[in-house]
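In: I need the structure of the sequence given here:
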Amino acid sequence: MTGLDPAEFTTLRLRESGDRMHAVLDRPEVRNAIDAAMIAELHTLCAALETTPKILILSGTEVPGRDGTTKGLFASGADIGQLKERRRDDALRGINSTLFDRLAQLPMPVIAALDGFALGGGAELAWAADFRLGSDTLKLGQPETGLGIIPAAGALWRLRELAGEAIAKEMLFAGRILDAEEALAHGLISSVHPSEELPAAAEALADRIARQDPLAVRITKQVFAMPRDAHPHVDNLAQAILFESEEKFARMQAFLDRKKKGTTS
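Out: Presented below is the predicted three-dimensional model:
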C-alpha cells in the first residue's frame, strides 16, 4: 500500500487496492476545474505511485446538471479564476505541464475515464494518460485560444502525436470540440461506453493490465517512450533484464505446463 490517507485530500477521492489506485477529481461545485490545490494533491499522489508503483485510474465526479439531475464530468479545464491572475513567472514555472509530464512518466500505466466534458487543462490531463476511455456524452477539446492563451500543458505536441496534424490544428487553432465518436475515429480515445458503464470499463482494462507481469509492463512503458534512435539497443538491454527475472521463468513454465496438459488431456 502507498500509505496515503484519503482523508487528507480535499480535491481528490482516492480508492486504493492491491494493484491499482483510483483517483476521482472531486470539485463538483466548479465542474472539477483544476486548481493549485488539485495540482499539489496530484503531485503527492504521483510521489506515492513512484515509490509504490500501481495502475492509476483517473476519473471525474458527478456534477449538478442544469436540469436538476447529476451528470458525469471529467474536468472542465483549469480554474479560470486562478488562471486569470497568473503572470509571466507562473507560466515559466510550468505549473500544469510539470505535473502532467510527471503523470505520463509514472512507472505503471495511467487510465483516464472521460465522462462529460474534458476541456482545456482537463483534456491535457487526459492526453498525459496511457489510455483514454470515453463515455457517450464526452465533449473533448482545447478552447484556450478563445481565452487569449495557448494550451501549454502538453496539447501543442501530444495532440499532434496522438491524432495527427489536421485534427490537432482544428482543435487548437479553431477551438473544435469533438464528441465521443469523433474522438474515437481520430484515435484520441480507445473505446466508448454509456456513462454508467464507464467505471467498470476502466476497471476491466486495469484488470487486463494487472494480469501481466508488473515488471514487464513497467519496462515496456519505459522503452515505448524512448526516442527512435534508442531502438533496438534499449530493447535488447531491457529484454536482458527480463530474461533473468524469476517471474519470466515462472510464467513461461506455467505456459508450457498448460500446453502440455492440453495436449495430453
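In: From now on I want contacts and neighbour counts done on CA atoms only, so please keep to that.
Out: OK.
In: tell me which residues in stretch 148-156 are buried?
Out: If you call a residue buried by 16 or more other Cα atoms under 10 Å, then stretch 148-156 has these buried ones: 150-156.
In: Which members of these are the farthest-apart pair?
Out: Spatially, the most separated pair among the buried residues of stretch 148-156 is 150 and 154, at 10.2 Å (Cα to Cα).
In: from the buried residues of stretch 148-156, which is closest to residue 234?
Out: For these, the nearest to residue 234 is residue 154 (25.6 Å; Cα to Cα).
In: ok, so what distance separates the closest one from residue 170?
Out: 16 Å (Cα to Cα, to the nearest Å).
In: same deal with residue 39?
Out: Using Cα to Cα, one gets 28 Å for the distance from residue 39 to residue 170.
In: higher neighbour count, those two?
Out: residue 39 (17 against 14; other Cα atoms under 10 Å).
In: Just confirm that one contacts residue 99, I think it does.
Out: Yes: the criterion here is Cα atoms under 8 Å, and residue 39 meets it with residue 99 at 7.0 Å.
In: list the contacts for the closest residue to residue 38 other than its chain neighbours?
Out: Spatial nearest neighbour of residue 38, chain neighbours left out: residue 11 (5.4 Å); criterion: Cα to Cα, 6 or more residues apart in numbering. Shown in contact with residue 11 (Cα atoms under 8 Å, 6 or more residues apart in numbering): 25-27, 37-38, 41.
In: how about 10 Å then?
Out: 23-28, 32-42 (Cα atoms under 10 Å, 6 or more residues apart in numbering).
In: Check residue 181 too.
Out: Per Cα under 10 Å, 6+ apart, neighbours of residue 181: 134-139, 187-189, 191-192.
In: From those, list just the buried residues.
Out: Looks like these have 134-139, 188-189, 191-192 buried, using 16+ other Cα under 10 Å.
In: Now the second one, please; I'll put the structures next to each other:
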Amino acid sequence: MSTIIVEERDDTTIVTLHRPDARNALNAQMVGELHAVCAQLETSPKPLLLTGSGGVFAGGADIAELLDRGRDEALLGINSRLFDRIARLPLPTVAAVDGYALGGGAELAYACDLRIASESAVFGNPEPGLGIIAAAGGCWRLAELVGKSVAKQVLLGGKHLDAWRAYTLGLVCDVVPADQLSERAHALVERITRSSPTALRLTKLVVDAPGGHPCIDDLAQAVLFESSDKADRMSRFLSGGRTR
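Out: As a prediction, the model looks like this:
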C-alpha cells in the first residue's frame, strides 16, 4: 500500500488516506488499494474507520488523471464503483473528516454510513467548475442525506458546508475539536462493535433496502431470533449484566 495506511485491529479496520503531497486526492492507485481493503472486509467483515492524514480528509479526485480520462473511462465508473462497494460493505463504515472533503473526497465520505467531523471540516462539490459533475454518487447521495434543496446549493451553487452546518443538516453525527477527532471516532466505532455483528449487518441491509417492506423486517428478525448471540445477549440483560 503506497497511498493508504491500513491498521488491522481485532474488531475494526482503520484506513488512513495518505497522499500528503496531493491533499490525499484519490488517484487510480488509491482506488485500487481501497478495492483491496473492500475485498478483505467482504470476506472477513469488520467495521471500517476511514480518515485522512495531514489535517485533510481528501481534497478531491486527482485532476491530472481526470484530465486524461474520456468517455470510455467515465463509463467504467472508476470512482463510483469503489464508493458503491464501500456503501455495500457488510458492517458499518465511519468517515472521520478533518479539513477538506471536496469533490471525490466528499463523495467518499457520503458513501460511508456515519460521518464525524472536526471543527475545521468542510464539505463541497466543485465539479461543475471543472466542467464535470459529481458522478461518483454525489448528485444523489448528497440529496438523500441533506435534501434536494441543500444538495443543489452545494452542487449547483458551489456552496461549502462547514462542520456545524453539516451537523445541523444531519450530514455528520458530531463535531469535535481536531485534536479529539481520532479519539472520538474510535469511541464511536467501539460503541458500534459492542452490538451484535449479525444484527448490525441485517439492520444495514434493511435500512438500505429500496422502498422498505414489513416482510424484510420480519425475515431479518426471524434470522436473529434463532441466533445464539441474541439468546446470550438477552439473558445477560435480564440478569443485570452488560450485553457485551
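In: about what we covered before: between the contacts of residue 181 of structure 1, which sits nearest residue 174 of structure 1?
Out: Using Cα to Cα, the contacts of residue 181 of structure 1 come closest to residue 174 of structure 1 at residue 139, 15.3 Å.
In: Show me what residue 148 of structure 1 lines up with in structure 2.
Out: Taking TM-score structural alignment for the superposition, residue 148 of structure 1 sits opposite residue 131 in structure 2.
In: distance of that match from residue 67 of structure 2?
Out: According to Cα to Cα, residue 131 of structure 2 stands 10 Å off from residue 67 of structure 2.
In: Same check on residue 194 of structure 2?
Out: 45 Å.
In: Which one's more surrounded, the two?
Out: residue 194 (12 against 9).
In: Adding secondary structure and distance to residue 89 of structure 1, write the buried ones among the contacts of residue 181 of structure 1 out as JSON lines.
Out: Below are these laid out as JSON lines (DSSP: H, G, I helix; E, B strand; the rest coil; distance: Cα to Cα, whole Å):
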{"residue": "134", "secondary structure": "strand", "distance to residue 89 of structure 1": "35"}
{"residue": "135", "secondary structure": "strand", "distance to residue 89 of structure 1": "37"}
{"residue": "136", "secondary structure": "coil", "distance to residue 89 of structure 1": "39"}
{"residue": "137", "secondary structure": "coil", "distance to residue 89 of structure 1": "37"}
{"residue": "138", "secondary structure": "coil", "distance to residue 89 of structure 1": "34"}
{"residue": "139", "secondary structure": "strand", "distance to residue 89 of structure 1": "32"}
{"residue": "188", "secondary structure": "coil", "distance to residue 89 of structure 1": "32"}
{"residue": "189", "secondary structure": "coil", "distance to residue 89 of structure 1": "34"}
{"residue": "191", "secondary structure": "strand", "distance to residue 89 of structure 1": "39"}
{"residue": "192", "secondary structure": "strand", "distance to residue 89 of structure 1": "40"}
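In: Show me where structure 1 has its helices.
Out: Assigned by DSSP state H, the helices in structure 1 fall at 36-51, 80-85, 88-93, 95-104, 121-127, 155-163, 165-174, 180-185, 198-210, 214-224, 233-243, 246-264.
In: ranking those helices by burial, who's on top?
Out: Among the helices of structure 1, ranked by average contacts under mean count of other Cα atoms under 10 Å, first place goes to helix 121-127 (a mean of 27).
In: and residue 74 of structure 1, what pairs with it in structure 2?
Out: So, by TM-score structural alignment, residue 74 of structure 1 is matched to residue 57.
In: That match: neighbour count?
Out: 32.
In: now swap in the one 4 residues further on and tell me
Out: Neighbour count for residue 61 of structure 2, taken as other Cα under 10 Å: 23.
In: Stretch 185-203 of structure 1: how far from the chain's middle?
Out: 13 Å (Cα atoms, centre = their mean, to the nearest Å).
In: residues in structure 2 aligned with that stretch?
Out: Against structure 2, stretch 185-203 of structure 1 falls on residues 168-186 (TM-score structural alignment).
In: how much space between the match of residue 74 of structure 1 and residue 167 of structure 2?
Out: Note on residue 57 of structure 2: its distance to residue 167 of structure 2, by Cα to Cα, is 17 Å.
In: And residue 152 of structure 2, by the same measure?
Out: 18 Å.
In: now swap in residue 174 of structure 2 and tell me
Out: According to Cα to Cα, residue 174 of structure 2 stands 6 Å off from residue 167 of structure 2.
In: Between the two, which contacts overlap?
Out: Joint contacts of residue 174 of structure 2 and residue 167 (Cα under 10 Å, 6+ apart) are 115-117.
In: ok, the residues you listed vs residue 44 of structure 2, which is closest?
Out: Once Cα to Cα is applied, the member of those that ends up nearest residue 44 of structure 2 is residue 115, at 22.7 Å.
In: thought that closest one was touching residue 173?
Out: Yes: using Cα atoms under 10 Å, residue 115 of structure 2 makes contact with residue 173 at a distance of 6.1 Å.
In: Please say which of the two ends up with more neighbours.
Out: Between residue 115 of structure 2 and residue 173, residue 115 has the larger neighbour count (other Cα under 10 Å), namely 24 against 14.
In: residue contacts, residue 186 of structure 2?
Out: Residue 186 of structure 2 neighbours (Cα under 10 Å, 6+ apart): 12, 14, 49, 94, 96, 192.
In: okay, those in JSON lines with distance to residue 39 of structure 2 next?
Out: Shown next, in JSON lines, are these (distance: Cα to Cα, whole Å):
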{"residue": "12", "distance to residue 39 of structure 2": "15"}
{"residue": "14", "distance to residue 39 of structure 2": "15"}
{"residue": "49", "distance to residue 39 of structure 2": "15"}
{"residue": "94", "distance to residue 39 of structure 2": "17"}
{"residue": "96", "distance to residue 39 of structure 2": "21"}
{"residue": "192", "distance to residue 39 of structure 2": "21"}
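In: Give me the subset of those residues lying in strands.
Out: 14, 49, 94, 96 (DSSP state E).
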